[in-house]
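> quick one: sequence and predicted model below, then my questions.
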Amino acid sequence: MNAKPPAIRCQNLVKIYEAGGQQVTALNGVDLDIAMGELMMLVGPSGCGKTTLISIIAGILDQTSGGCELFGENLLALRNKDKLLFRAENIGFVFQAYNLLPTLNAAENVSVPLIINGVKRAEAERRAKQILDKVGLGARTKALPAELSGGQQQRVAIARALIHDPRLIVCDEPTSALDHESGQKVMDILKAVALDHQRVLVIVTHDARIFNFADRIAEMDDGHILKVVNSAAKLK
């Protein structure tokens, strides 16, 4: 029996930026496979290529050369309209800064991706309240972001990333602005809820406190993946 193909396959990825008349190589021959149902963390110093790599995986950036497939789809080959549709259906994003709209309450913030995708507002907010309940905020659906703690705001952001049932969740530093307890709660939710339906989760982080949540960790430097380990205990 043939093994299932990886959810994400990067082969000899290169990304070169033009900056001030010079070329800067952000990724230099990256190979990485990530399986469905896996929580993969990308770690390494600032500027090593982590955010560039997840941006290419998520179809935000185009690579200079090499291949990247997401669920068997080569995003580089898609027209812009088709790429936007694919991302809207398949990818959810969680950011360090939460990016919540300050004038919308929790349920309204979470419902935004559904409304953008054409779901009627009442139905979008009904589904938003259901998923807020799953992340432990069922009693705070009408709270504005300013009325929530940092950890609660991040849980709203997670609910928003999950509301359209994407197959890939991409997180950029989701816990580095949180205290230890809040960060652990956020990771508990991400691992339990995001992977409940065999999604794939890719997290960029400097936060060593959460390494133990990873299935595998890819250590990066200077645009390369130095090693991929199966346990945080092996990352030294």
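Looks like it came in fine.

> hey, let's count contacts and neighbours off CA atoms from now on
Fine.

> now the strands for this structure?
8-19, 22-34, 39-43, 65-70, 73-74, 91-95, 168-172, 200-204, 216-221, 224-229 (DSSP state E).

> got a markdown table for those, with distance to residue 108 and mean neighbour count too?
What follows is these, written out as a markdown table (distance: least, CA to CA, whole Å; neighbours: other CA atoms under 10 Å):
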| stretch | distance to residue 108 | mean neighbour count |
| --- | --- | --- |
| strand 8-19 | 31 | 17 |
| strand 22-34 | 33 | 17 |
| strand 39-43 | 28 | 23 |
| strand 65-70 | 30 | 19 |
| strand 73-74 | 32 | 15 |
| strand 91-95 | 17 | 21 |
| strand 168-172 | 20 | 24 |
| strand 200-204 | 24 | 23 |
| strand 216-221 | 34 | 21 |
| strand 224-229 | 39 | 16 |
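
> use this one as the comparison:
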Amino acid sequence: MVSNACDKPVIGISCYHEPASWGVWNTEAALLPWSYVRCVSDAGGVPVLLPPSGADQRRAVSAVDGVVLAGGADVDPAGYGEPAHAETVSRPDRDATEFAMLRAAAEYGTPVLGVCRGMQVLNVACGGTLRQHLPELVGHRGHQPAPGEYGGTEIVLTEGSRVAALLGRRGGVHCYHHQAVDRLGEGLVPVGLAGDGTVEALESPGERFVVGVQWHPEQDSADVRLFAGLVEAARS
């Protein structure tokens, strides 16, 4: 890591627009779990929040060196031409903003890390689709056992992939998702699978760092390797 804070890459993290309570206040807020901020900072980046603010994100993305698409609600299935499943809960304002962030990131060559929902946004933005309720496909709820409870999932990563270079070939991860990649987006390759065949990681081949993981790496405070990979790509 560089010692001069001014040399640290600035990493924009997408966030929620949600009602929230703190202190004496109960109002709308730009909201993000602190774990994302901590992981970016511990990995050597300077974290800044990018709230849902419309479909023109070129100026915002031009001001950062890397982008994290954070976890959150489901992607609106209208974005991939399907009706909503009864279990689907979407935030169209986040969709519009994050799709725009990806377009701007592609234009500027900005590195991107998509986390959980962020990986699904990446896949849909590239023309892919999602399986809207995973338990109907795999026959269990291990990827999202209960509200607010992460599932422990064992994954296998593809040898030679960018993600495997950062994490190794195998490991246990924290999952919290009831949706998953169905048809893969153009230009993306699956590089990580759960035992039931669910795509848990994907990336775009080539020099630019474009990685999506279906799990929540920010939940392991001792392991910031994916965030460090993004920060290193942003630095270069």
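All right, it came through fine. None of these values were measured; they are calculated from a predicted model.

> TM between them?
TM-score for the superposed pair, counting by TM-score structural alignment, normalised by the length of the first structure: 0.31. Supporting figures: 120 aligned residues with a CA RMSD of 5.7 Å.

> so which bits of the lengthiest helix in the second structure are buried?
Ranked by residue count and defined by DSSP state H, the top helix of the second structure is helix 92-108. Burial within helix 92-108 of the second structure, assessed by neighbour count using 16 or more other CA atoms under 10 Å, is assigned to 92-105.

> any chance of these in TSV, plus distance to residue 34 of the second structure?
Written out in TSV, the entries for those read as follows (distance: CA to CA, whole Å):
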residue	distance to residue 34 of the second structure
92	23
93	21
94	19
95	21
96	23
97	21
98	19
99	23
100	24
101	21
102	23
103	26
104	25
105	24
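
> one step back: packing partners for the longest helix of the second structure?
Contact analysis of helix 92-108 of the second structure by 3 or more CA pairs under 8 Å, 6 or more residues apart in numbering; DSSP states H and E lists helix 58-62, helix 117-125 as its packing neighbours.

> please identify the deepest-packed of the ones you listed.
Ranked by mean neighbour count, those are led by helix 117-125 with a mean of 26 (mean count of other CA atoms under 10 Å).

> can you name the next helix or strand after it?
Tracing the chain past helix 117-125 of the second structure, the next element assigned as helix or strand by DSSP states H and E is strand 130-131.

> which helices and strands does that next one pack with?
strand 180-181.

> picking that back up, the longest helix of the second structure: what's the following helix or strand?
Sequence-wise, the next helix or strand downstream of helix 92-108 of the second structure (DSSP H and E) is strand 112-115.

> so what does that next one touch, helix or strand wise?
Counting by 3+ CA pairs under 8 Å, 6+ apart, the packing neighbours recorded for strand 112-115 of the second structure are strand 66-69, helix 117-125, strand 210-213, helix 225-235.

> now for residue 81 of the first structure, how many residues are close by?
Neighbouring residues of residue 81 of the first structure were enumerated by other CA atoms under 10 Å; the total is 8.

> and it, how far from residue 73 of the first structure?
15 Å (CA to CA, to the nearest Å).

> about what we covered before: can I get the strands of the first structure in TSV with distance to residue 126 of the first structure?
As requested, the strands of the first structure are arranged in TSV below (distance: least, CA to CA, whole Å):
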stretch	distance to residue 126 of the first structure
strand 8-19	32
strand 22-34	33
strand 39-43	29
strand 65-70	30
strand 73-74	32
strand 91-95	19
strand 168-172	22
strand 200-204	25
strand 216-221	36
strand 224-229	41
